[in-house]
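**Student:** coordinates only, no sequence provided:
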């Protein structure tokens, strides 16, 4: 039988990756799925706000 997870994050863009990072930091078991098999060659974030950099740090 499959592994039991607390959360499933759909989309591996900037928001999905940030969400998954925050969930794991809080002890939530999660998995990320995305429709693409490899990273996109195009940028998905136009700019990054200072507060976002603080959260990522």
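**Tutor:** Good, I have the coordinates. This structure is a prediction, so every number in the text was calculated from the model and none was measured.
**Student:** C-alpha only now, for contacts and for neighbours.
**Tutor:** OK.
**Student:** this protein: strands as residue ranges?
**Tutor:** Along the chain, counting by DSSP state E, strands occupy 7-10, 30-33.
**Student:** packing partners of the longest helix seen in the chain?
**Tutor:** Using DSSP state H, we find that the single longest helix of the chain is helix 14-25. Judged by 3 or more Cα pairs under 8 Å, 6 or more residues apart in numbering; DSSP states H and E, helix 14-25 is in contact with strand 7-10, strand 30-33.
**Student:** okay, one more to line up with it:
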């Protein structure tokens, strides 16, 4: 049986932008949940670099 939980925002994707968005939402007091297609974290970063425009929300 699935658990019933409440969240304000669902962030799809745990890449650099998704994780930054989730961090900013939590800092603002917004309940959020992150989902990603990978079952676990990778031991290395997938992004070689992050462009400033990529993080504009």
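**Tutor:** Looks like it arrived, so ask away. Quick caveat, the model's predicted, so the values are computed rather than measured.
**Student:** what TM-score comes out when they're superposed?
**Tutor:** Once superposed, the chains reach a TM-score of 0.71 (TM-score structural alignment, normalised by the length of structure 1), with 50 aligned residues with a Cα RMSD of 2.0 Å.
**Student:** now tabulate the helices and strands packed on helix 14-25 of structure 1 in TSV and tack on distance to residue 51 of structure 1 and mean neighbour count.
**Tutor:** Converted to TSV, the helices and strands packed on helix 14-25 of structure 1 look like this (distance: least, Cα to Cα, whole Å; neighbours: other Cα atoms under 10 Å):
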stretch	distance to residue 51 of structure 1	mean neighbour count
strand 7-10	22	14
strand 30-33	23	14
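**Student:** could you check how far the spatially most central residue of structure 1 is from residue 39 of structure 1?
**Tutor:** What sits nearest the mean C-alpha location of structure 1, by Cα atoms, centre = their mean, is residue 17, with 1.5 Å. Residue 17 of structure 1 sits 12 Å away from residue 39 of structure 1, going by Cα to Cα, to the nearest Å.
**Student:** turn the helices and strands packed on helix 14-25 of structure 1 into JSON lines, columns for distance to residue 24 of structure 1.
**Tutor:** Compiled in JSON lines, these are given as follows (distance: least, Cα to Cα, whole Å):
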{"stretch": "strand 7-10", "distance to residue 24 of structure 1": "10"}
{"stretch": "strand 30-33", "distance to residue 24 of structure 1": "7"}
